[in-house]
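>>> show me how the following folds:
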Amino acid sequence: MKRFLIGITLLSSLVAQAQFGRNCEVRQFKLNAFNPGMEYEMATGVNSTLDIRIAWQMAVEPASSAPVEDYDFFPALTIQNRYYHNFNGRQRRGRDIYGNSGNYLAPTVSVFSPGQRTVEGRVVEDLHGVGGLVYGVQRSYDSGLSFSVDVGAGYYVGPFKGDILPVANLSIGWIISEKRWCVGR
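I've put the predicted structure just below:
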């Protein structure tokens, strides 16, 4: 299982050979405050990016008998291949697309490394992960403030019975480094 998740992560990185787009930022580096960590987003096409996030992330506890009601913070690596579907519409309406401000659809893969923990009286250890599809919104402002939220569903795997459960991510932070390419400025 670990090899499969690591393989998916490496494959996503290799496929990310950027054919720099005219709408997406070429690259941007962000610090997140809500889920403390770092995020790197790079253009992979005209309206698509590869987003890599390393953070302490809130997630469901998939080893619990009621996973949707049992949340915890776990160290996580999340990779999303975002396709921004509304850049052109935002530009036509005079809205900004700076910092990849738009709505997106993304396959997502997360690997959580919580270490050993006790869940409902039994010891659970090892990595667990989720792969799924999310729909999200990202907005960035001239001050550098950036936020994104995405929700969807994914299949959780690990040292427990796999199951399809909700996936949600919230990132609030600041863009600290960027290489602009946006024409929607």
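
>>> C-alpha only now, for contacts and for neighbours.
OK.

>>> list the buried residues of the strand ranked longest in the chain.
For the chain, the longest strand by residue count, based on DSSP state E, is strand 163-179. By neighbour count on 16 or more other Cα atoms under 10 Å, the buried set for strand 163-179 is 165-175, 178.

>>> make JSON lines from the residues you listed and add distance to residue 71 to it.
Conversion of the buried residues of strand 163-179 to JSON lines gives the following (distance: Cα to Cα, whole Å):
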{"residue": "165", "distance to residue 71": "12"}
{"residue": "166", "distance to residue 71": "12"}
{"residue": "167", "distance to residue 71": "12"}
{"residue": "168", "distance to residue 71": "12"}
{"residue": "169", "distance to residue 71": "13"}
{"residue": "170", "distance to residue 71": "14"}
{"residue": "171", "distance to residue 71": "17"}
{"residue": "172", "distance to residue 71": "19"}
{"residue": "173", "distance to residue 71": "22"}
{"residue": "174", "distance to residue 71": "25"}
{"residue": "175", "distance to residue 71": "28"}
{"residue": "178", "distance to residue 71": "33"}
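
>>> please give me the structure for this one as well, since I'd like to look at both together:
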Amino acid sequence: MKKIYFLMLLLAASYVHAQDDAPVSVEKNQFKINMLFPGFVYEHGFSEKNTLYSEVALGLGYSYSDYYGESNIVIAPLITEQFRHYYNLQKRANKGKRTERNSGNYLALNASYYFTPISGKSEHFSYVPSSAVAVLWGLQRTYKGRFNLEFSVGPGVQFDKYRTEFLPAGNFTLGWVIGK
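Next comes the predicted model:
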């Protein structure tokens, strides 16, 4: 009888150890509402560490004219698609840090389309829809209560029918993960 208990204990210990070694994975489906720059996000996990991030939101932009010596801030609707690779989920899990709801650091390829601004138009600035591509480093954290914080930054290129510019790209959002 002692041998059976010993074997059961050994089996239970190996099961717990196997659970600790199980790879940490991104969420299969995650929906978020962003509050700072209002918008909706859907993030689809298609492998253990990779997601496709889709966002519809309002973005904030800044422009400056040397000719007129004037600057302008605009708000424009935008659509963003990102391929994200979360590279430190297992390391965070090993340290006892949260990895739920894709809480980790990532590298991303970003593509955005900015529609004609809904505010910030002036007599010295004329805006046309534009697109941007960027390579980003970012972090996403989802805390208890599903509060979500996200930050990303990297080099990018913005282009429209008149010009192409190299610009820093970045994003900062505060919001909530919704759903299960």
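
>>> residues in the second structure aligned with stretch 49-56 of the first structure?
Counting by TM-score structural alignment, stretch 49-56 of the first structure pairs with residues 51-58 of the second structure.

>>> the matching stretch: average distance to aligned residues in the first structure?
Superposing on the first structure and averaging over aligned pairs (mean Cα distance after the TM-score superposition for the first structure), stretch 51-58 of the second structure comes out at 0.5 Å.

>>> ok, and what's touching the longest strand of the first structure?
With contact meaning Cα atoms under 8 Å, 6 or more residues apart in numbering, strand 163-179 of the first structure is reached by 25-35, 58-59, 62, 68, 132, 134, 144-157.

>>> what residues sit buried inside the helix of greatest length in the first structure?
In terms of residue count, the longest helix belonging to the first structure (DSSP state H) is helix 2-15. Burial within helix 2-15 of the first structure, assessed by neighbour count using 16+ other Cα under 10 Å, is assigned to 5, 9, 12.

>>> and those residues as JSON lines, adding distance to residue 109 of the first structure?
Shown next, in JSON lines, are those (distance: Cα to Cα, whole Å):
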{"residue": "5", "distance to residue 109 of the first structure": "8"}
{"residue": "9", "distance to residue 109 of the first structure": "8"}
{"residue": "12", "distance to residue 109 of the first structure": "10"}
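
>>> measure the aligned partner of residue 169 of the second structure in the first structure to residue 36 of the first structure for me?
Correspondence of residue 169 of the second structure to the first structure, assessed by TM-score structural alignment: residue 167. Note on residue 167 of the first structure: its distance to residue 36 of the first structure, by Cα to Cα, to the nearest Å, is 18 Å.

>>> tell me, how many residues neighbour residue 135 of the second structure?
A count of nearby residues for residue 135 of the second structure, using other Cα atoms under 10 Å, gives 21.

>>> and if you look at the one 3 residues further on?
Burial of residue 138 of the second structure is recorded as 20 neighbouring residues (other Cα under 10 Å).

>>> list the contacts for it?
Contacts of residue 138 of the second structure by Cα under 8 Å, 6+ apart are 105-108, 150-153.

>>> same question for residue 40 of the first structure.
The contact partners of residue 40 of the first structure, by Cα under 8 Å, 6+ apart, come to 27-30, 51-53.

>>> which SS state does it fall under?
What DSSP: H, G, I helix; E, B strand; the rest coil gives for residue 40 of the first structure is strand.

>>> ok, back up a step: which ones among the contacts of residue 40 of the first structure lie within strands?
Mapping the contacts of residue 40 of the first structure onto strands (DSSP E) picks out 27-30, 51-53.

>>> if any of the residues you listed are buried, put those into a PyMOL selection.
Only the buried entries of these go into this PyMOL selection, using 16+ other Cα under 10 Å:
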select buried, resi 27+28+29+30+51+52+53
